[in-house]
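Asks: any chance you could fold what I've pasted below:
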Amino acid sequence: MNHDLDVTSAARNWRVDAAAAPTPAQVVGELFARDVLTLEELKARISKPEYGSLRATLERGERLDPRIADTVALAMKTWAMERGATHYTHWFQPLTGATAEKHDSFVSPNGDGLAIATFSGKELIQAEPDASSFPSGGLRATFEARGYTAWDPSSPAFIIRHANGATLCIPAVFASWTGEALDLKTPLLRSMEALNQAVTPVLRLFGASAGTRVVSTVGAEQEYFLIAEEYFYRRPDLVTTGRTLFGTRPPRGQELEDHYFGEIPDRVLSFMTDAEMQLYALGIPVKTRHKEVAPGQFEIAPIFETGNVAADHQQLLMQVLRNTARRYGLVCLMHEKPFAGVNGSGKHCNWSMGTDAGENLFEPGDTPHENLQFLFFCAAVLKAVDEHQDLLRVSVAGASNDHRLGANEAPPAILSIFLGSELSDIFSRLESGQGGRGPEAGLLGLGSSVLPPIPRHAGDRNRTSPFAFTGNKFEFRAVGSSQSISFPITVLNTIVADAVQTLTTELEARLSRGLALDEAVGEIVRGTYSAHRRIVFGGDGYSAEWHREAEEERGLLNLRTSIDAIRHLNDEKNLRLFGRFGVLSERELAARQEILYDIYFKTVNIEGETTEAVAQTMILPAAVDYLVDLGQAGGSRAVRSTLAEVEAAADELYGALQLLREQNRALGGDEAHEKAHHVRDHVLPAMDGVRQAADRLEKLVADRHWPLPTYRQMLFVK
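Replies: The predicted structure is shown next:
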């Protein structure tokens, strides 16, 4: 194999068709949301009463009036066809973590040899894909195929374009014939309603109107790697598993710290610009792009949106990045750890709560009233995260994310909250009963001697914290780059709803005893912080000292692997929590636990068998070929020494392969959780043994014999 030719091809084998980039005015005025059926666009196409009925559904949660479905469907079809769409699909999020779609044509024969374009209200509201073909965790038997997708009017319809056409995508939920959720979207919508129902009563105590609605808002940063397409298809491990199962560290990685925020290569910048234009057309408000820490790693970040829309947009963003990269001779890798020895990729979820009046409930304000609210809701988050560490860890569980969590690049598996020095001081002063102003500058007075002032900026940031307050939001940094954000946000919404509801009951009791609002809030915040301050930590989350303190002194959970975490999903407290808020039933929760185990097993099983195949059919033959060359090269000291080293490494690889082959064949049991434990405890260590031997060989075998593109090539050739 001529690797010099590979490098040249990878660096040069791309072309960009010359195209005039839109001006900023065109992006704002013409391009943004061009392929989205916005409410304003729909308002112009249906009657005022019908639009009012639809708005009541969207804004007040009223049941959708089926009588307006035909009118909306006609407007939707007309709008889509005007933009070139020939087909439509219910676009949903099954329990695979990806999205699903089945396209149907607008064109229907009319019986006299001609065709017409049709799309009815019935087709808009409901479709019927095969439910048994998706993971159901036992909710559907293989022979029970019936399942339904149903239109989610809270998320706008949009158009996906391809080289010679377009498709209308209608965001939908997915449920079984018995009404149980088979998707990630339904529990997310339920959790948003639970949060609204829990938060609005306390907002009324703080003076909000009875018509106020509350939603969770999310901005999810997306990290990813780009490698030359030339290399991707020469790596069976990348093609099959999304990560490199072999590869020794290159002489240069990220140790020079010169990649983060560095100059973006023209090829990559062209890709980014192309992708951003498509995302703008889909109404996705991407704001930031930059190089990340590892070579070949980048990030894109949108601004805040309503939680369910943000979840939809995250899935679309990943799809657009993957598809667009191919146009530039690149492949976009979303895996959490595609390369060993350099930073992996996460998806930091910036989570907050907001009202329909545009108020951010985690924004420190200018008045005592606003800051009473702020402290109350911050205290609720402390309580929620402390009491439900297990659920937050389960929400980011997965075989791929296990490679990233706890490494010196991502937050540890131990959940803690970083408040920043100033906000930590606020809570400490509250707990001790101190009033007045702390020594820090730039604080906002609460106008009460009971409560200390609030900082506008909460101090420095802590990159080792899995859950950090960052000024007007909490950043959940443990979410993996390939994961859907729907379940993590579902968990956050639900646990905070639970905490707010409990604290609201306490607040009402104090007010009924005649306490003033500031005194009552002060008591609640003080007591909540005292009860849950163990979850607050501002130091180095990577240090061995913190791990020891967290487990032994604070009693925090350290669920190191996903298997350790998944078993807690169906704990009694979690069954009660999700059941009380109507987010997930006991059967739905049990199904999700089964699916998490099953996906974990299948992921590692595929990796184990791929490791075996590549090592047996590519790496070991390369070593043997090189040994033959060395045997024919004469008897010099250099040859003899090299031959001995290669022979020893090849024998090591052969022995490790035999062990891996045995573990791949032994499934560990019949149940999903038994198989998952087996691959974690036996297959992963056996894979590591094979890799160590193979990576040793990579440093010894002549380049012309080595069958796989190396890290040196993949990470740096752009």
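Asks: from now on I want contacts and neighbour counts done on CA atoms only, so please keep to that.
Replies: OK.
Asks: mind naming the longest strand for this protein?
Replies: strand 165-176 (DSSP state E).
Asks: for that strand, packing partners?
Replies: strand 85-91, strand 147-151, strand 158-162, helix 185-205 (3 or more C-alpha pairs under 8 Å, 6 or more residues apart in numbering; DSSP states H and E).
Asks: what's that strand in contact with?
Replies: Residues outside strand 165-176 that contact it (C-alpha atoms under 8 Å, 6 or more residues apart in numbering) are 80, 83-94, 103, 124, 131, 139-140, 146-153, 155-161, 181-183, 185-186, 312.
Asks: could you also give me the structure for this second sequence? I'd like to compare it with the first:
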Amino acid sequence: MKIVDEYFGCDVFSTSAMQKYLPHAVYKQMIGVIEKGQELPREIADIVANAMKDWAMDKGATHYTHWFQPMTGITAEKHDAFITPTGPNSVISDFRGKELIKGEPDASSFPSGGLRATFEARGYTAWDPTSFAFVKDKTLYIPTLFCSYDGSALDKKTPLLRSIDALNKAAVRLYNIMGHNIKNITVTVGPEQEYFLIDKEMYKKRLDLMVTGRTLFGTDPVKGQELDDHYFGNIEERVKAYMEEVDEELWKLGVYAKTEHKEVAPCQFEIAPVYSPVNLANDQNQITMEILQKVANHHGLVCLLHEKPFAGVNGSGKHNNWSFSTDKGENMLEPGDSPKDNIRFLITLVAIIKAVDEYQDLLRVSVATAGNDHRLGGHEAPPAIISIYLGEELTAILEAIEKGDEYIDTINKKLELGVSALPPISRDSTDRNRTSPFAFTGNKFEFRMLGSAINISCPNTILNTIVAEEMTQFADELECYSEEELNDAIIRLIRKTIKEHKRIIFSGNGYSPEWRKEALSRGLLELKNTAETLPHYTDPKNLALFEKHNVYTPNELHARENILLTNYYQVIEIEAKTMSYMLRKQILPAVFEYESKLATIIQTKKSSGITSPMEEKLLFNINTPLEIVNKHLEKLEELIQKSHSGAREAANFAANELLPLMDAIRALTDTIENNVSKNDWPIPDYNDMLFGSIL
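Replies: Purely as a prediction, here's the structure:
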């Protein structure tokens, strides 16, 4: 039996592997590069590259690749062999520093949003030494950034690293003004990953699942999640074997896969890691999604990462547990035991509250996708309206501070006006509110709006940047006060911020109609779909924010808006084409054949003098919606051919014309499915996929 401790991270070029393969002096320099962000000295680049190659080849690697995250949202790689010709029929294994540090993949076919023209194919990948290289499938994977010839970021990772720098700079400045000797902060994230598993043979019979990731047709199963019997239930042998292989693969790659269990919906599961630095967490979540899908194939299964593969049951999200700590190991979102630490906690807390309130639009932008639109607000995920849940105790403390009242907690500890006696707040002092988009859960914030397929870089880039902005504003305000005046100034700032931004705090049921009315009366934004949301990316205040903190240039932001709007339209257009194909090629022919059988039965009975009211009613129940489906289908096919003048127009067209018509076609087709015999229905139904898939 394998012992995890002995092989964990064995396929990662970790610090221990570096220590073994690098000369001691070079190893020390590499630690400085990794931990302190120092630039890799050119004179040691060849030494590091050669050591990395030797280590990888000892692991069986024959190739290397610069592994990057373009604006497709998934990863990209181009493999090169470790060979250099030495003669007509001979080679040596070689890998140089210049090959490690920079690559030149063809950038012409990646989304750029206008940052470069199609004929400008040159793009660069640059090694990111803060994320460890690893070996997978006989290839050395080198995490890299991806940029255009002029240096514009063409990926999701470069802005994330920039945002980490921005938050680090702002937080260190603010905390040191307050008298804390802090050198740097580390942002940590733990993304909880939900997914579905279904049988591979059934998947192959559903073109909609194969092409779009979700079912475009399908009536409700006879049993859904009503009994709450799937959640945390006993894991079937086939799934358990799958999970064991997933864990082993992830552990070899240094991914801290910790928790796994059944989720709410049938065939739905979750895997959650231990928290790690956000850059590493981002890369490891991409690895996790890849491994989940790859290993499923070994077990005759398919892993579905779409946010809503099945209508009528819960979809899949990815809860983003976000916090940051100092170089001393102090979590800034965990109250301390001293008044000084508690004031630091409160200033951090209100900075985040202010950030979420002022940049609701950006947080909604960060999770806006065609797939996630089906999930948000569906009684399985937070609503599309942003709010913060703090729990009763913290909410009461902030209310007391705002009013200048004393606060007495459950064990009679008073909170004086000066905040000097803030009572200890236990890690589990807050309950969990699954309807809250942004919930404080003891020592971190859980951003619950992310869809399961999303790359977590964008939500965390935005979180880091907006909090950096508020901390910068706080530092600007506080730096002019003397040491004697500072404490009172901080308390005034905390009180003022609570008063101005308390509208974003809500502890109730986010699903209730009453909350929607109240939220709108508070002036909170309701951005219902992706087409409506994404144009806020380039609002003037947001362009200024990102440029100020050197996270995105205005051109990079406009490009991202264009890319994401275009992607939204294209996803829905592909769904519309798939719906048309399945109706024309599979569903309608099967329905016509079944109608023919019914008509034959009716005619046979009629010629024998027997009435057939049941068959006639069944035929009527099929043919009536069928006529409407045919008309709608013709209209859908006309709409698919329509051209658009720009990305915004196309996205709005998809949201307001294509999707409603597709929803109407689906509802009618599902009615027909309910009246057609199972043997005559041409594709696996929900009962097949959700209950006959994984046993």
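Asks: what does the TM-score come to for these two?
Replies: Once superposed, chain against chain, the TM-score is 0.96 (TM-score structural alignment, normalised by the length of structure 2); 684 aligned residues with a C-alpha RMSD of 1.6 Å.
Asks: show me the helices in the stretch 501-650 of structure 1, by range?
Replies: Applying DSSP state H, counting those that start in this stretch to the stretch 501-650 of structure 1 gives helices spanning 517-532, 544-548, 562-566, 572-580, 586-614, 620-631, 637-665.
Asks: what I need now is the ones you listed written out in a markdown table, including mean neighbour count for each item.
Replies: Putting those into a markdown table (neighbours: other C-alpha atoms under 10 Å) gives the following:
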| stretch | mean neighbour count |
| --- | --- |
| helix 517-532 | 19 |
| helix 544-548 | 14 |
| helix 562-566 | 22 |
| helix 572-580 | 16 |
| helix 586-614 | 20 |
| helix 620-631 | 18 |
| helix 637-665 | 18 |
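Asks: would you agree E475 of structure 1 falls within a strand?
Replies: Yes - applying DSSP: H, G, I helix; E, B strand; the rest coil, one finds E475 of structure 1 inside a strand.
Asks: ok, it to S432 of structure 1 distance?
Replies: 28 Å (C-alpha to C-alpha, to the nearest Å).
Asks: more neighbours: these two, which one.
Replies: E475 (24 against 10; other C-alpha atoms under 10 Å).
Asks: related to what we said a few turns ago, tabulate the helices of the stretch 501-650 of structure 1 (CSV), appending distance to V202 of structure 1.
Replies: Converted to CSV, the helices of the stretch 501-650 of structure 1 look like this (distance: least, C-alpha to C-alpha, whole Å):
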stretch, distance to V202 of structure 1
helix 517-532, 11
helix 544-548, 36
helix 562-566, 33
helix 572-580, 19
helix 586-614, 29
helix 620-631, 66
helix 637-665, 55
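Asks: so which of those comes closest to T288 of structure 1?
Replies: Closest approach to T288 of structure 1 among the helices of the stretch 501-650 of structure 1 is made by helix 562-566 (31.0 Å; C-alpha to C-alpha).
Asks: and that closest one against structure 2, how far off on average?
Replies: Compared with structure 2 after the fit, helix 562-566 of structure 1 shows a mean deviation of 0.9 Å (mean C-alpha distance after the TM-score superposition for structure 1).
Asks: please apply the same query to stretch 368-376 of structure 1.
Replies: Here stretch 368-376 of structure 1, set against structure 2 after superposition, deviates by a mean of 1.5 Å using mean C-alpha distance after the TM-score superposition for structure 1.
Asks: dump the residue contacts of S580 of structure 2.
Replies: 633, 636-637.
Asks: of the residues you listed, which is the nearest to G377 of structure 2?
Replies: Out of the contacts of S580 of structure 2, the member with the shortest distance to G377 of structure 2 (by C-alpha to C-alpha) is L636, at 26.9 Å.
Asks: corresponding residue for V286 of structure 1 in structure 2?
Replies: Superposed on structure 2 with TM-score structural alignment, V286 of structure 1 falls opposite A257.
Asks: ok, and the closest non-adjacent residue to its match?
Replies: Among residues not flanking A257 of structure 2 along the chain, P273 sits closest, at 4.3 Å (C-alpha to C-alpha, 6 or more residues apart in numbering).
Asks: list the contacts of the equivalent of the one you found over in structure 1.
Replies: Residue pairing (TM-score structural alignment): P273 of structure 2 is matched to P302 of structure 1. By C-alpha under 8 Å, 6+ apart, P302 of structure 1 lies in contact with 219-221, 284-288.
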